[in-house]
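Enquirer: Predicted coordinates and the sequence they were generated for:
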Amino acid sequence: MEIPISTTLITPVILSGGSGTRLWPLSRSKRPKQLLALTGSETMLQMTAGRCVDGGRFGKPIIVTNAAHADDIGAQLTASGQAPAAIITEPAGRNTAPAIALAAIEAQPDAALLVMPSDHVIRDVPAFHAAIEHALPLVAEGWLVTFGITPDAPETGYGYIQRGEAIANGVHRVAAFVEKPDRARAEEYLARGDYSWNGGIFLFRADAYLAALERHAPAMAEAARASMAGASRDGVVVTPERETFLGSPSESIDYAIMEKDDRVAVVPVEMGWSDVGSWDALHGLGDDDGAGNVIHGDVVAIDTSHCLIRGEGVVVTTVGVKDLIVVATRDAVMILPRGSSQEVKRVVEQLKARAHITLDTPFPVD
């Protein structure tokens, strides 16, 4: 049974600034993966916001993004009944710590901010809500809380969090944040059992975060406050003043705050999480056809097994193949072996070198 979250009203803060090129050719810089429906009928952004739709638990979300995506974000969230409290458009990318600072300044000082990337999957939402419930008492006391994903493989593509002593029910002090490890260290972390993946999800009061920013990154705090003081507003769209924001250092929340503060806690949680960071990850999330294929669109697969095949506005046919990723849009086709989807970055680099239009232009749709 789902554990009820306390009466504290939580403000979701959704970070939606990524370009999502690891899922090219479907994801483009002007229409990144968070704006696409990859694992269901809703987009990744709509699914993220949908985990926090309950008037007794959560307030309206604050979205931090870039100006190019603001209209799409507003339209998608309004269409799904998740109209945001604010869409803050960053004048320039300065990593997660300044982006969160903008949202914290916009929110009420005593608001509990649930900070989430816009493009992750969480299959067990009740487990996520239960983890939030475990964190809230410490959040009320001014702690900065992160959520540690229970690892199920020695992944080298994620940072890790080492858990220290238990300080409350289901909550531990953070012993260390660890960079992405090599394979041997990742296997050691998995075997030890006191490490979690760092999923980049946080919960803290707005005033506690800003106070920590003043302690550890005062120049960043000053730039964020000045930029928001000079912001222009058009409905829910908030445009911080550009020049003062450009004066902010560029740093992640982990480097700027979480690794330095002495009141940082982690809630370990197993909730069916994925960052959908590659086509291989998307294959693992999909429902197969009985032959190990995950298929989307108008696809004919004959004597085909263990493939991800996706057609967007085109017919895709395969015969006698296995262990492939095949993605076709109306203006691009990509084929590579399963297990090699990180090689998409090499494709993107080549296209960048050629200034190719398919990197930036959304694929044609009806």
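Expert: Arrived safely.

Enquirer: alpha carbons only for contacts and neighbour counts from here, please
Expert: OK.

Enquirer: number of nearby residues for Y195?
Expert: By other C-alpha atoms under 10 Å, the residues close to Y195 number 27.

Enquirer: Assign a three-state SS to W197, would you?
Expert: strand (DSSP: H, G, I helix; E, B strand; the rest coil).

Enquirer: can you pull out the helices in the protein?
Expert: Using DSSP state H, the helices assigned to the chain run over residues 44-50, 70-79, 96-106, 125-140, 183-192, 206-216, 218-229, 242-246, 253, 279-285, 344-353.

Enquirer: Hmm, A131 is touching E270, no?
Expert: No: look at A131 against E270 with C-alpha atoms under 8 Å: they stay out of range, at 9.3 Å.

Enquirer: Neighbour count for these two, which is higher?
Expert: Set A131 next to E270 and count neighbours by other C-alpha under 10 Å: A131 wins out with 23 against 18.

Enquirer: then this one, side by side with the first:
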Amino acid sequence: MLSPSPIVPVILAGGSGTRLWPISRDSLPKQFQSLASDRTLYQEALERVADPTIFTAPLVLTHEDFRFFARRQASDIGIEATVALEPTRRDSGPALIAAALLAQRIAGEHCLVMSLAADHVVGDRPLFRDAVFKAASAAAAGNIVTFGIKPTAPRTSYGYIRPGTPLEQDGSYAVDTFVEKPNTATAERYVSEGYLWNSGNFMFPAALLIEEATRFEPEIVEAVRAAVDNAAEDLGFLRLDVKAFGAAPAKSIDYAVMERTRRAAVIEGVFSWSDIGSWNAVHELGESDVAGNVTRGAVALLDSRNSYVRSDGPLVAAVGLDGISVVATEDAVLVMPTSRSEDVKPLVAKLKAERHVQANEHLKAHRPWGTYQTICRGDRFHVKKIVVEPGGRLSLQKHYHRAEHWIVVKGTAEVTLDGKVFEVRENESTYLPLGGVHRLANPGKIPLELIEVQTGSYLGEDDIVRIEDVYNRN
């Protein structure tokens, strides 16, 4: 162990990541996607803190909508995490105060906490480990430490930190000032003067963060403490109290504490790092061909250079691209000059304002029991492929505006309909009339796959009246 105090790793995994649309959407944001490797960004963050000689088991803070992703993806790589649910997004200030309070319950009042964003890419694991050692030493000495990153270029998409007086702990400095995202000329000056990128990742004594937050933002601490004190267990998740947490003012930890405390310190991380906040950043992380192109999926290029082309759906064939990004899914395609990657966020806002379902939802929707994916949709019908994982059970429900036909193509379905329970096997089907109280479950050991055909006057997902639900959804 690095210090007499255990280190509780906290993974913040509640963001939406609209800058990486159409891959990242509200229904499945970037931290739960594989963008830089075969692992998701969230899984990579968990693996960085998996050494039991340094860290306790991780504490994950995420949003209600992502709770099953967080637990399932951690379990898939053999990591058991405590998953706490933020009932509403209040920015990083309340989240980190909640993390500090929860960490004290896990590892004692004097524990250290390391907070990492779930959607960052970190390379050079040995160098990252060295930075953890330095940050822990500085934090144990009574500092709130931020991980600064040595710039590789004058980026305008990051905030910067100016290191001040060196501290006694090796490689650590008092923070002289935090500065917002600069223009290009200012960023060039910052790099030349030794400023560091602000990564937004921290190491701190839990008690110190709470003490400083109480000094500057007592209203936030009071609300968050009440939310933690009144938290409830729910299906293995820790659900923070809705009313109390919602009363906390929304404020980032930088504004709430870091820019006001005299206990702020920074260590210089020389490991490779990216907040992967744009498609331009994804392009830079990829392995390019001799013409500077980075491709992924079914892609064919001719006479193209310095471009990023990705397909998670159809074949994308392009001729004569230069500095262009193309990102294709099964239901949406983004095309833009790579230099305009920062404009994806306002584009998504425009799509949402125009009520394009693709702005928020993926064609394949993930649920606690499995997935469903639209095959075909018309005026009075909707055809889906449904996959129910072994042991999965949909809610007992009914619909006011639609009837459904289920055709099993793989596995065995256990169907409940108006109090009767029966099985439907491969190549068999059943009909669920409008208003029928029904449930679908998979009692088998392999995934259940079926085709659902909905017919009726209204086919929206909000035409579901849940009577009983093992996942405690509304």
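Expert: Looks like it arrived, so ask away. Worth saying up front: this structure is predicted, and the values here are computed from it rather than measured.

Enquirer: Out of the helices of structure 1, which is closest to V174 of structure 1?
Expert: In this view, those are compared for proximity to V174 of structure 1 by C-alpha to C-alpha, and helix 125-140 is the closest at 13.2 Å.

Enquirer: That closest one to helix 206-216, inter-axis angle?
Expert: 60 degrees (axes from the mean of the first three to the mean of the last three C-alpha atoms, to 10 degrees).

Enquirer: what's the mean deviation for helix 125-140 of structure 1 versus structure 2?
Expert: Superposed on structure 2, helix 125-140 of structure 1 shows a mean distance of 1.6 Å to its aligned residues (mean C-alpha distance after the TM-score superposition for structure 1).

Enquirer: counting contacts, what elements does that helix pack onto?
Expert: strand 144-149, strand 195-205, strand 264-269 (3 or more C-alpha pairs under 8 Å, 6 or more residues apart in numbering; DSSP states H and E).

Enquirer: could I get these as TSV with distance to V174 of structure 1?
Expert: TSV is the format used below for these (distance: least, C-alpha to C-alpha, whole Å):
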stretch	distance to V174 of structure 1
strand 144-149	9
strand 195-205	10
strand 264-269	5
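
Enquirer: what separates A226 of structure 1 from G297 of structure 1, distance-wise?
Expert: Going from A226 of structure 1 to G297 of structure 1 by C-alpha to C-alpha, to the nearest Å gives 48 Å.

Enquirer: check contacts around the spatially closest residue to V270 of structure 2 that is not a sequence neighbour.
Expert: Using C-alpha to C-alpha, 6 or more residues apart in numbering and skipping residues adjacent in sequence, the residue nearest V270 of structure 2 is K150, 5.6 Å away. Residues near K150 of structure 2 by C-alpha atoms under 8 Å, 6 or more residues apart in numbering: 195-197, 268-270.

Enquirer: any idea how far K150 of structure 2 is from K134 of structure 2?
Expert: Distance from K150 of structure 2 to K134 of structure 2, counting by C-alpha to C-alpha: 15 Å.

Enquirer: give the contact list for the residue nearest to N169 of structure 1 when sequence neighbours are not counted.
Expert: If the residues on either side of it in the chain are set aside, N169 of structure 1 comes closest to H134, at 6.5 Å by C-alpha to C-alpha, 6+ apart. For H134 of structure 1, the contacting residues are 168-171, 267, by C-alpha under 8 Å, 6+ apart.

Enquirer: tell me which of those are still there in structure 2?
Expert: Of these, the ones still in contact in structure 2 (both residues aligned by TM-score structural alignment, their matches' C-alpha atoms under 8 Å) are 169-171, 267.

Enquirer: How about the contacts made by the residue nearest the centre of structure 1?
Expert: Nearest to the mean C-alpha position of structure 1, by C-alpha atoms, centre = their mean, lies P117 at 2.4 Å. P117 of structure 1 makes contacts with 14-16, 200-201, as judged by C-alpha under 8 Å, 6+ apart.

Enquirer: Among the residues you listed, find me the one that's closest to L138 of structure 1.
Expert: Closest approach between the contacts of P117 of structure 1 and L138 of structure 1, by C-alpha to C-alpha: I201, at 15.8 Å.

Enquirer: Double-check that closest one against I149; I have them as touching.
Expert: No: using C-alpha under 8 Å, I201 of structure 1 is not in contact with I149, being 9.6 Å away.

Enquirer: The two: who's more crowded?
Expert: Between I201 of structure 1 and I149, counting by other C-alpha under 10 Å, I149 is the more crowded of the two (24 against 16).

Enquirer: Relative to P182 of structure 2, how far out is R155 of structure 2?
Expert: R155 of structure 2 is 8 Å from P182 of structure 2, by C-alpha to C-alpha.

Enquirer: again, but for Y158 of structure 2
Expert: 8 Å.

Enquirer: Neighbour count for those two, which is higher?
Expert: The residue with more neighbours, out of Y158 of structure 2 and P182, is Y158; 21 against 18, by other C-alpha under 10 Å.

Enquirer: How many neighbouring residues does the closest residue to the more buried one other than its chain neighbours have?
Expert: Distances taken as C-alpha to C-alpha, 6+ apart place K181 nearest to Y158 of structure 2, at 5.3 Å, with adjacent residues excluded. By other C-alpha under 10 Å, 16 other residues sit near K181 of structure 2.

Enquirer: hang on, K181 of structure 2 packs against G159?
Expert: Yes: with contact defined as C-alpha under 8 Å, K181 of structure 2 reaches G159; the gap is 4.4 Å.

Enquirer: against structure 1, where does stretch 440-448 of structure 2 fall?
Expert: On the basis of TM-score structural alignment, stretch 440-448 of structure 2 is assigned to no residues in structure 1.

Enquirer: can you tell me the distance between the two ends of that stretch?
Expert: Stretch 440-448 of structure 2 has its terminal residues 10 Å apart, counting by C-alpha to C-alpha.

Enquirer: One more: stretch 332-341 of structure 2?
Expert: Stretch 332-341 of structure 2 has its terminal residues 16 Å apart, counting by C-alpha to C-alpha.

Enquirer: For it, give me every contacting residue.
Expert: Residues lying outside stretch 332-341 of structure 2 but in contact with it, judged by C-alpha under 8 Å, 6+ apart, are 19, 21-22, 278-280, 307-308, 323-328, 358.

Enquirer: Give the buried residues for it.
Expert: For stretch 332-341 of structure 2, the neighbour count (16 or more other C-alpha atoms under 10 Å) marks 333-334, 338, 341 as buried.

Enquirer: Kindly reformat those as TSV containing distance to I407 of structure 2.
Expert: Shown next, in TSV, are those (distance: C-alpha to C-alpha, whole Å):
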residue	distance to I407 of structure 2
V333	31
L334	35
T338	44
S341	43
